[in-house]
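Trainee: A predicted structure for the sequence below; I have some questions about it.
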Amino acid sequence: MDLMGMMGKLKETQNKIEETKKRLDSVLVEEQSSDGLLQVTLTANRKIKTLTIDDALLEDKEQLEDYMVLVLNKAIEKASKINEAELDAVAKMDMPMIPGMDNLFK
């Protein structure tokens, strides 16, 4: 078993994961309410970039709150799926098979 080779591969994988995380800052996910009155854009790292609220929603605080919860949760779910898929792909592609380490990136 080439321990030095595996350690080098592990470091390389960690670097690729960090690069992927940085790249995901530029991957934008958009979501909106069904009527288009509320729109949100966030990165695949789940950071909100823009939030657009139509004036019609400013009349009804309760409706606005409901819309925000619904739309933000849908956007976060989309971003999370992209984030996990990208990071899983990097981890699986480069990870040496080390017994007991298969849960490291979950």
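Mentor: The structure has been received and is ready for your questions.

Trainee: C-alpha only now, for contacts and for neighbours.
Mentor: Noted.

Trainee: can you pull out the helices in the chain?
Mentor: Secondary structure of the chain (DSSP state H): helices located at 3-24, 61-94.

Trainee: put this beside the first:
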Amino acid sequence: MFGDISGMMNQLQQAQQKVEETKKRLDSVLLDEETSGKIKVTVTANREIKSIQVDDSLLVDAEELEDYLVLTLNKALKRANEINEQEMAAAAKSGMPNIPGMDMFK
């Protein structure tokens, strides 16, 4: 009915390994996001903040600084999340065995 079970298990293990390799690789994918030249944020595709650069003009107004930080971080994390989801789905799909009726990644 399901064909070669050990072959499917092997494919699942390979898929899991591919997902882990992709996670590692995404740690090295850096994304920069900038807002009005005032804040620059660098994050990994795994959504880890690596650096934040703040223009000195924002240091006198805490509320403005907070607004720019939130805006810039949200933009950076959104981009990172999109890349992460695409890469992880591709890694998982490429290693999944072909089980009839289990088209999870259309």
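Mentor: Now that the structure is in, tell me what you want to look at. Note that the structure is predicted; figures quoted are calculated from it, not measured.

Trainee: out of the helices of structure 1, which one sits most buried?
Mentor: Among these, helix 61-94 has the highest mean neighbour count (mean count of other C-alpha atoms under 10 Å), at a mean of 16.

Trainee: that helix vs structure 2, average offset?
Mentor: Helix 61-94 of structure 1 differs from its equivalent in structure 2 by a mean of 0.6 Å after superposition (mean C-alpha distance after the TM-score superposition for structure 1).

Trainee: that helix versus helix 3-24: what angle between them?
Mentor: 150 degrees (axes from the mean of the first three to the mean of the last three C-alpha atoms, to 10 degrees).

Trainee: just checking, what packs against helix 61-94 of structure 1?
Mentor: Counting contacts by 3 or more C-alpha pairs under 8 Å, 6 or more residues apart in numbering; DSSP states H and E, helix 61-94 of structure 1 packs against helix 3-24, strand 28-32, strand 38-43.

Trainee: corresponding residues in structure 2 for the second one?
Mentor: Read that as strand 28-32 of structure 1. Alignment note (TM-score structural alignment): strand 28-32 of structure 1 is matched to residues 30-34 of structure 2.

Trainee: residues in contact with that stretch?
Mentor: K40, V41, T42, V43, T44, A45, T72, L73, K75, A76, R79, A80 (C-alpha atoms under 8 Å, 6 or more residues apart in numbering).

Trainee: of those, closest to L59 of structure 2?
Mentor: The closest of the contacts of stretch 30-34 of structure 2 to L59 of structure 2 turns out to be K40 (C-alpha to C-alpha; 14.3 Å).
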